[in-house]
Every structure is written in C-alpha cells, then in structure tokens.
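# could you work out the structure for the sequence below:
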Amino acid sequence: MSGQIIGPGSLSLNQWTTRRWSVAEAVDGCVRHDLAAVGLWREKVAEQGLAESVKLVRAAGLRVSSLCRGGFLTAGGLPGEEGRRAYARALEDNRRAIDEAAELEAACLVMVVGGLPGVKPGEPAGDGPGGFSRDLAGARDRVAEAVAELAPYAGERGVKLALEPLHPIYCPDRAVLSTLGQALELSLPHPEEQVGVVVDTFHVWWDPRLFEDISRAGRRIASYQVCDYLHPLPEDVLLGRGMMGDGVIDFGPITRAVMAAGYTGDVEVEIFNAAVWAADPDEVVATMKSRYEDVVLATR
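Have a look, this model is predicted:
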C-alpha cells in the first residue's frame, strides 16, 4: 500500500515516541525494525554526546529526519533588561541548536516558537497581573524578529528552520503560532531553504484552512509528523497524542495533501503518551509500522 502515496523507507521514528530509548537504543531500534530515518531530540543527543550521536547515526546509515527542538523565542517580550537578556540567551541557544542540526545533517531543526513571555510550559501563569505579558501580537512580533536573525545563520550551515504551529491549547505556554497559515506567513520573507513549516497532524487536523494552507506551503513543508488526537484529552493535555487510529483524525486526506504539495521527506511518528512510553518500545515500533500502513497511508 505504501507505494501508492509515499516511497518505501520514508517512515521515521521520532525519538520521543520511545522516550526511554537513548540515541544508541533508538538507532539500534530503527535498524532492527528496518526503518531508514530517526527524529532526534537535543536532550537525548546531549546525553549521548553530539559526536557519538553523529557516529552512531552515520554508522547505521540512517537519515536524521529532524532535530527537536529550537525556538522559545518570545521571552524578549518581557520588559527592560530582563527581556533583553532573555532574548540574547534564546538566540545563543538556537545558534547552538543550528550547529547541532548541521553536525547531524538533520533535514530540519523543529522550532517550537514559545508562548506568552514569562509563561513557562506547564506552569500557572500567575495569580496576579504581573510576571508575564499578555501581549500576544507582540509575542508573535518577537518570533518574527528572532527568525529573521537566525535564518541567515541557519542558511550558512545548511540547516532549515521548521516553524511548528501548535494546537491553540498550547498558545499560552508553548507556541503563539497556532495555525499552519500563521507559520507559513512567518516563513515567506525568507528563502525556502532557510525557513519552512511543520505539518503535525495532532496540532493542525482541526483547521478549516488546513488543505488550502498545505497547498500554499508547497515545498516549504519541512517535516510531516503524525500521531492521533485523543478524545477526551487526559488531564495533562501534553500527553493527549495517541497512536494513529486511536483518536479522531482522518489521516488519508492530510497525507495525500502533503504529498500533492510536493513533500518528499520522511514521515515521523511523534507521540507524547504515558501509556505508550510505559509499553515495550519494540512493540510500540511494531504497532507504529502497522498503523502507518493501515491508517496514515489509507487511500479511502
């Protein structure tokens, strides 16, 4: 079935799906399950060591479909010296992330751009009016400014920044870009080899403009990530991503639209789910492969 839509060898294991695996274990798992690509996370790469991670991936003959993550660019929206220092730290960390992606020869660096300035992921925004900014438009402006500064640096190193819109439930603390259209508009001032966008089914399946914006994005689609949207969501909504077929998303039309737009890269399965993380990773990967064939590539 896979040849009807995507060429063979295009399925990639995003490392967070088998979160307990180190880089070495994830690489071994991909080889064992006949996968051609892996999506890596910076935390895991740091634990393994960048040089060792590069060595492992290359020795196994794997592609690195993405490195996650750069971003969190909005802290510069805080007032005064605090904001200036936060912005400088964010740029410095993102330059390091770009360098790591270049060493790994990753297809892209996924950019989770950050939420409202001062709001930390998963933490309350505060009981009073101070401590964070409610200026959503300003936060988006800070993202645009940071991308404009980082894009040439990425381009010089052959790295594509992949702006990832996140579901609106994550707008306060993780990403002020909530739609593919918003991410696409932010990417357009830059060469497509420097800045692209991520289509992640969990985050964008609900968008009434999704198919129009996928078509508009065309070759700016730098990564296609899949998992299902569980309903109801768990108490920790970050863990509401399920194995394809376990939730409400109709994958076939989205996959066909992404491919019709000209995307030829790997398809990553990225799942944040406590039960999936607790399961045997080899069983998770086996299920992932079968669901990819039966659900993601569905032609109905």
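# CA only for contacts and neighbour counts going forward, please
Will do.
# what's the helix or strand for S66?
Per DSSP states H and E: S66 is located in strand 63-71.
# for the stretch 201-300 of the chain, what spans make up the helices?
201-204, 210-217, 251-260, 274-278, 281-291 (DSSP state H, counting those that start in this stretch).
# next, the second sequence, to be compared with the first:
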Amino acid sequence: MSRFSFNQITAKHWGLEDLVKGLVAADVDKVALWREPVQEYGLERSAALVRDAGLEVTTLCRSGFFQAPDWFDDNRRAIDEAAALGTPVLVLVSGGLPPGSRDIAGARRHVADAIAQLVPHAAAGGVTLAIEPLHPMYAADRCVISTWDQAMAIAQQHPVGQVGVTVDTYHLWWDDTALDKISRAGSRIAIYQLADWVTPLPAGVLTGRGLPGDGCVDMAAFHAAVAQAGYTGPIEVEVMNEELWQRPGPEVLAATVASYQAVT
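The predicted structure follows:
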C-alpha cells in the first residue's frame, strides 16, 4: 500500500473535500487529481487542501488535446497547475484528428512538435510531461498516439525527466510487444496506472473499465515489466466506470483498495 495512489476519476462524483477526508480516514496518502474538479474547487484551495492533509499528488490528469485551437495556452496553464499542486507529473492525452482531417501521420507529427514547444516551460516548473498512449480505438477522436513505440519516439527526443511515458494497463494490454519494451524503458516510465479490460464491452466504452482483477489483463506481467525497468514510483488505480460512479465514494475507495491489494 505504500505505493498505492487513488486516481480521483475512479470516484468521479466524490467532492474534493470529502475525497481528501476519505483518503486520510483510510490511511491512503497518495492521490492523482483531475484538472476539472481542481479548477472548480479553486487551484490554490485545492493545493492547500491536499498539502494540509499530508497527501502526495502523484499526477495531474490531464492535458494535451493538441488538435484544439488553444492547445498551447491551455497546456501551459496545465503545467502551472501541476507545479502549484506539487505534482511532478502531468499526464498528456494527445487528442485525435482535427475536424475533417484524415491525416493521422500529420497529427502525430504535430503532437511531437507541440510537446517540444512545451518542454521548456514544463522543465522550468519541475514538471515531467507523461505521454499516454491510448488504445487504438480512440485514435480518431481522443488520442492519435496509440502505441508504446509512438510515445517513446517522442519522449526520447528530450532529456529523461522532462518527457516520459505513462504505462496504463487498460490501453497497452493488447500489444504483444509492449511488455518487453516497457521492461527496457528505464526512467522513461513517468507513472504506472492500473485498470482492467472487461468483456463484453459496454456501450460507453470510455467508461467501461474494470477494477484491477475484474477483467482479462495480466497484471502480474505488467508488474514484472515495470519492476524490471527499475520503476519504483506510485501505482495509480484509474477506473472510469458508470456503475462504479453510482456508488458512494468511501465504497469506491474500499473496493479500489481491495482490488489493488489482490493484484499486487
């Protein structure tokens, strides 16, 4: 449990103050926060809340979406938010194709160029940009970076510690080459996230993840790969699930802790 981090989206409807109280009551000292609820509560208030509670913010989720017209300004704000919260990692979801475009290769080049423009500001704030490859089914509308190789190709253009890659079991489990490459990634692993792939897929695929152990992902194989890479940082459980979201926050946390303990 010393490495466990509760990702805020797993209990989406749990207010930030109650979330913090619930984590403290459960002796959980790590949390991953999302930009929208932090902005709603207020950045300075959020930073003070988690700091006063003694919580470590493992990541801020999420920025990127480089197809948006305001991507540059929004990502710089996200970097500043991460620095204010004291988290060393900002998760980047690259975004999909621009409206009307079919040029996925061009979109990927733009992601690489955009990250290069953001690196100086992130480095100045002590924030690592963590590129997250998403399952290929999201390539059109959410994330043109679909594979470990695509994410690493961008990250390796920059110094270690400035740009890394997110290991998310839900998004990478299908790739038969990923585990070997993850095991050799060394310090490029910026954060490790757990969620399971359950079948049959629900109608809302984005919100159909399972708690670790509820699906078909070989969690033990991922644990071995990240350990071989030398990663010893936090392990977040990040589950987007409509049914889970209907349950009270303390129940969601308890179920998440139980699932984490069962697979680690």
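# returning to what we had before: in CSV: the helices of the stretch 201-300 of the first structure, plus distance to R174 of the first structure and mean neighbour count.
Formatted as CSV, those follow (distance: least, Cα to Cα, whole Å; neighbours: other Cα atoms under 10 Å):
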stretch, distance to R174 of the first structure, mean neighbour count
helix 201-204, 12, 24
helix 210-217, 21, 19
helix 251-260, 24, 19
helix 274-278, 20, 14
helix 281-291, 26, 16
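# for the strand holding S66 of the first structure, enumerate the helices and strands it packs against.
Using 3 or more Cα pairs under 8 Å, 6 or more residues apart in numbering; DSSP states H and E, the elements in contact with strand 63-71 of the first structure are strand 37-41, helix 42-48, helix 80-104, strand 109-112.
# find the centremost residue of the first structure, please.
Among the residues of the first structure, the one closest to the centroid is V110, at 4.7 Å (Cα atoms, centre = their mean).
# counterpart of that one in the second structure?
With TM-score structural alignment as the criterion, V110 of the first structure lines up with V91 in the second structure.
# tell me who's in contact with the closest residue to R220 of the first structure other than its chain neighbours.
In space, and not counting its chain neighbours, R220 of the first structure is closest to G196: 4.5 Å by Cα to Cα, 6 or more residues apart in numbering. By Cα atoms under 8 Å, 6 or more residues apart in numbering, the contact list for G196 of the first structure reads 160-163, 184, 187, 220-222.
# mind redoing it with 10 Å?
108-111, 160-164, 183-184, 186-188, 190, 217-223 (Cα atoms under 10 Å, 6 or more residues apart in numbering).
# buried subset of those, written for ChimeraX?
Buried residues among the contacts of G196 of the first structure (16 or more other Cα atoms under 10 Å), as a ChimeraX selection:
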select :108,109,110,111,160,161,162,163,164,183,184,186,187,217,218,219,220,221,222,223
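# what's the match for the residue nearest to R220 of the first structure in the second structure?
Using TM-score structural alignment, the partner of G196 of the first structure in the second structure is G164.
# a strand runs through that match, doesn't it?
Yes: per DSSP: H, G, I helix; E, B strand; the rest coil, G164 of the second structure lies within a strand segment.
# re earlier: so which bits of the strand holding S66 of the first structure are buried?
In strand 63-71 of the first structure, counting by 16+ other Cα under 10 Å, buried: 63-71.
# the residue nearest to the centre of the first structure reaches S66, doesn't it?
Yes: under the criterion of Cα atoms under 10 Å, V110 of the first structure makes contact with S66 at 6.6 Å.
# export the helices of the stretch 201-300 of the first structure as TSV, with columns for distance to R96 of the first structure.
Listed next are the helices of the stretch 201-300 of the first structure as TSV, based on distance: least, Cα to Cα, whole Å:
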stretch	distance to R96 of the first structure
helix 201-204	26
helix 210-217	27
helix 251-260	30
helix 274-278	28
helix 281-291	30
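# re earlier: Provide the aligned range in the second structure for the strand holding S66 of the first structure.
The alignment of strand 63-71 of the first structure onto the second structure (TM-score structural alignment) spans residues 56-64.
# over to stretch 268-288 of the first structure?
Per TM-score structural alignment, the counterpart of stretch 268-288 of the first structure in the second structure is residues 236-256.
# report how many residues lie close to R58 of the first structure.
Residues contacting R58 of the first structure under the criterion other Cα atoms under 10 Å number 15.
# contacting residues around it?
For R58 of the first structure, the contact set (Cα under 10 Å, 6+ apart) comprises 27, 52, 64, 104-105.
# how about V267 of the first structure?
6, 9-14, 37-39, 65, 200, 223-226, 255, 292, 296.
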